[in-house]
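Asks: based on what follows, work out the 3D shape:
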Amino acid sequence: MLELHCHTTFSDGTLAPTELVEAAAAAGVRALAITDHDTLGGWDEAIAAARRFGLTIVPGIELSTVWHGRSLHVLGFYPQRDLLEPPLRDRFEGRRRRARQMADKLAKLGYPIVLPQIGAGIAPGRPHIARALVAAGHARTEREAFDRWLSDGGPAYVSYEKFSAVEGIRLLRDCGAVPVWAHPFLFRGGEPSEILPELVAAGLRGIEIYHPTHTPTQHAMLAQLARTYNLVATGGSDYHGPIKDGPTLNQLQLPLELLTALQAARLTNRGPASSSDRERSGLR
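Replies: Just a heads-up that it's a prediction; the model follows:
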């Protein structure tokens, strides 16, 4: 079975790459994508661990971008590491600046925290801030921390530094990756059917149809959009670790045929958006 959306301790997951690989193998996963936020840091450890279990690692990333003023995430599969890592440094440092800004906001609100010591290659995110709030005794759970301070528009929320979805898609294409829109129905800046033509025109190659938050009706809607725009269909649990009431590995029971289509898209990746992308988007 297939998992194309998972996180490790190199971003906001709670399992180290080796632990994630072991858990995935135990759950029956045969191909696992490492898609940490804005970092490739977990790849090497995951690949080394996967050799012991006969498990295939799909190298990936989840870029944090903004579109229509709201957060939009773009998955990128099979990027050329040497091309992607240099521009990622700016995104990585932006995440560190954002974490400090949220900590400053919390202090002004009367809820000081100690930012966790985050190692090299690890991209800080709101879950790290939430854990710090729990450790400081300001919240009982990470969920409470999000609900009170860190959710979009919350009193301590800080948006990502300006990096548009179009820029993210073009960066991934320039680095040989297959860009895929992650969990479209979590996007709060418009309906997928309205947003998709703009992203396809920029070079989007796929759409994450299968996600724990998507309903069967939404699956069907996204599948139709994928057919309309000739996009690769992907899916994954968006697993962040063993969290109460959270998604579990392999819960979607996705077939390996989805990986075959993704690999084919990789082989036919044409770099920056071409005229055929614009034709498919209806924006030519």
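
Asks: every contact and neighbour count from this point should use C-alpha atoms.
Replies: Noted.

Asks: what about Pro112, how many residues nearby?
Replies: Counted with other CA atoms under 10 Å, the neighbours of Pro112 add up to 16.

Asks: now do the contacts for it.
Replies: Contact criterion CA atoms under 8 Å, 6 or more residues apart in numbering gives Ala103, Asp104, Leu106, Ala136 as the residues in contact with Pro112.

Asks: in PyMOL, select just the buried ones from the residues you listed.
Replies: To isolate the buried members of the contacts of Pro112 in PyMOL, using 16 or more other CA atoms under 10 Å:
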select buried, resi 103+104+106
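
Asks: turn the contacts of Pro112 into a markdown table, columns for secondary structure.
Replies: Converted to a markdown table, those look like this (DSSP: H, G, I helix; E, B strand; the rest coil):
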| residue | secondary structure |
| --- | --- |
| Ala103 | helix |
| Asp104 | helix |
| Leu106 | helix |
| Ala136 | coil |
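
Asks: closest to Pro124 among the contacts of Pro112?
Replies: Closest approach between the contacts of Pro112 and Pro124, by CA to CA: Ala103, at 12.0 Å.

Asks: does the closest one touch Ile129 like I think?
Replies: Yes. Using CA atoms under 8 Å as the test, Ala103 is close enough to Ile129 to be in contact (7.4 Å).

Asks: what is in contact with the two at once?
Replies: A shared contact of Ala103 and Ile129, defined by CA under 8 Å, 6+ apart, is any residue touching both; here these are Leu115.

Asks: just the strands in the protein please.
Replies: With strands called from DSSP state E, the chain shows them at 2-3, 31-34, 56-67, 70-77, 178-181, 206-210, 232-235.

Asks: just these: most buried one?
Replies: strand 178-181 (a mean of 30; mean count of other CA atoms under 10 Å).

Asks: in stretch 179-188, which residues are buried?
Replies: Using 16+ other CA under 10 Å as the test for burial, stretch 179-188 gives Pro179, Val180, Trp181, Ala182, His183, Pro184, Phe185, Leu186, Phe187.

Asks: for the comparison step, fold the sequence that follows:
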Amino acid sequence: MAIDLHIHSTISDGEYTPEELVMMAKKAGLSAIAVCDHDTTEGARLAVAAGEKIGIVVIPAVEVSASLQGEVIHILGYGINLGHLELNQVLGTIVSYRYRRAESILANINQELIAAGRRAVNTQDILDLGKEKPITRADIAMYLLEKGYVKSRNEAFDLWLDKYNIPNKDFSVQEAIDVIHRAGGIAILAHPSSPSMSLNTISTKLEDHKAILQDLYRNELDGVEVYRFLQQIEDEKKYLEIVESIGLVATGGTDFHGPHYLGSAPTIGAKEIPDSVLDKVLTTIEMRRAKNPS
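Replies: Next comes the predicted model:
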């Protein structure tokens, strides 16, 4: 049966609540999903509870922002203990960084707007989101769009959000892998060929990606998100060959955020993923838990 192991909810930068996502997955005939919100386990907690009620497997998950060679990389944690104290403390630190980043980005945007004789952004409207969820750049882009400062989310990123972004270089990929393991989960490198938050931001050469993955494997990375919606089939084949040659697990998902999110899959389960992936992921989680009981 179909699965989707990379979905985002309103708890981070998605357009549907965790409960809505679980219901959508059930209606779509999916057998298992993972809600992987950015730097918070709250979306996964709500999704797991909803899945138990309607009978669909929801793997406890999170997408952690970390640094590798000076670039931001995303690491998926599957099978984590959602109440793990250390993991949630680490995520809380990253969420605090996101708040400070939002303050800095908004201050720079307002400086430009005021210099151009335009109305400044009400920063508190956006910062108040931090009381409920991690503040993402997508949140800022949506606010700027809704208030008429830009005509599209893309324009917000092109004008300001990329220029004034402050990468979090204080939390390494190795630290992310280690804390996910201590929380009883497995660590998966997300969207390796994506234009951003991926290995492509370090190098666009496939041989460099292989060398990086070999090094991460030696440092106990468990797998790579090979099956992705926005990826050429040829690239998928190349990454699958690399991953299998190293001994990493191949996982997959749509990275679904919602129909209005630029670059998102159109719906949950839009990417065909081999049936064997779920079994391999669950087996690897059990093996990791036996090695690193949380």
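
Asks: TM between them?
Replies: TM-score of the superposed chains, computed with TM-score structural alignment, normalised by the length of the first structure, equals 0.88; 269 aligned residues with a CA RMSD of 1.9 Å.

Asks: of the strands of the first structure, which is nearest Pro124 of the first structure?
Replies: Ranking the strands of the first structure by their distance to Pro124 of the first structure (criterion: CA to CA) puts strand 56-67 first, at 12.0 Å.

Asks: what does the closest one rub up against?
Replies: Judged by CA under 8 Å, 6+ apart, the contacts made with strand 56-67 of the first structure from elsewhere in the structure are 4, 30-40, 43, 46-47, 50, 71-79, 160, 162-165, 168, 189.

Asks: cool, and stretch 129-147 of the second structure?
Replies: Residues outside stretch 129-147 of the second structure that contact it (CA under 8 Å, 6+ apart) are 11-13, 38-40, 95, 98-99, 102, 126-127, 150-154, 156-157, 161.

Asks: okay, and which of these map to helices?
Replies: Per DSSP state H, helices hold the following members of the contacts of stretch 129-147 of the second structure: Val95, Arg98, Tyr99, Ala102, Ile126, Leu127, Arg153, Asn154, Ala156.

Asks: trace the first one over to the first structure, please.
Replies: In the first structure, Val95 of the second structure lines up with Phe92, judged by TM-score structural alignment.

Asks: surely that match meets Asp38?
Replies: Yes. Taking CA under 8 Å as the contact criterion, Phe92 of the first structure and Asp38 are neighbours in contact, 6.3 Å apart.

Asks: so the two - more neighbours on which side?
Replies: Asp38 (28 against 19).

Asks: and the more buried one, how far from Gly28 of the first structure?
Replies: Computed as CA to CA, to the nearest Å, the Asp38 of the first structure to Gly28 of the first structure distance reads 27 Å.

Asks: how close does Glu144 of the first structure sit to Thr213 of the first structure?
Replies: 20 Å.

Asks: need the contact list for the aligned residue in the first structure for Val224 of the second structure.
Replies: Residue mapping for Val224 of the second structure onto the first structure gives Ile207, with TM-score structural alignment as the criterion. Contacts for Ile207 of the first structure were tallied using CA under 8 Å, 6+ apart; they are Val180, Trp181, Ala182, His183, Pro184, Leu222, Ala226, Leu231, Val232, Ala233, Thr234.

Asks: you'd agree His84 of the second structure is up against Ala183?
Replies: Yes. Under the contact definition of CA under 8 Å, His84 of the second structure touches Ala183, with a separation of 5.7 Å.

Asks: between these two, which has more neighbouring residues?
Replies: Between His84 of the second structure and Ala183, counting by other CA under 10 Å, Ala183 is the more crowded of the two (25 against 16).

Asks: that one and Ile80 touch, don't they?
Replies: Yes. Shown here, Ala183 of the second structure and Ile80 form a contact pair, counting by CA under 8 Å, at 5.3 Å.

Asks: before we move on, back to that, drop anything exposed from the contacts of stretch 129-147 of the second structure.
Replies: Restricting the contacts of stretch 129-147 of the second structure to buried positions leaves 11-13, 38-40, 95, 98-99, 102, 126-127, 150, 152-153, 156-157, 161, with burial counted as 16+ other CA under 10 Å.

Asks: and the residue mapped onto Trp160 of the second structure from the first structure, how close does it get to Val114 of the first structure?
Replies: In the first structure, the position corresponding to Trp160 of the second structure is occupied by Trp149, as judged by TM-score structural alignment. Per CA to CA, Trp149 of the first structure is found 16 Å from Val114 of the first structure.

Asks: more neighbours, the two?
Replies: A count of neighbours by other CA under 10 Å puts Trp149 above the other of Trp149 of the first structure and Val114, at 20 against 12.

Asks: wait, the more buried one touches Arg143, no?
Replies: No. Counting by CA under 8 Å, Trp149 of the first structure does not reach Arg143; the two are 10.1 Å apart.

Asks: just to revisit the earlier point, and of the contacts of Pro112 of the first structure, the nearest to Arg270 of the first structure?
Replies: Using CA to CA, the contacts of Pro112 of the first structure come closest to Arg270 of the first structure at Ala103, 41.9 Å.
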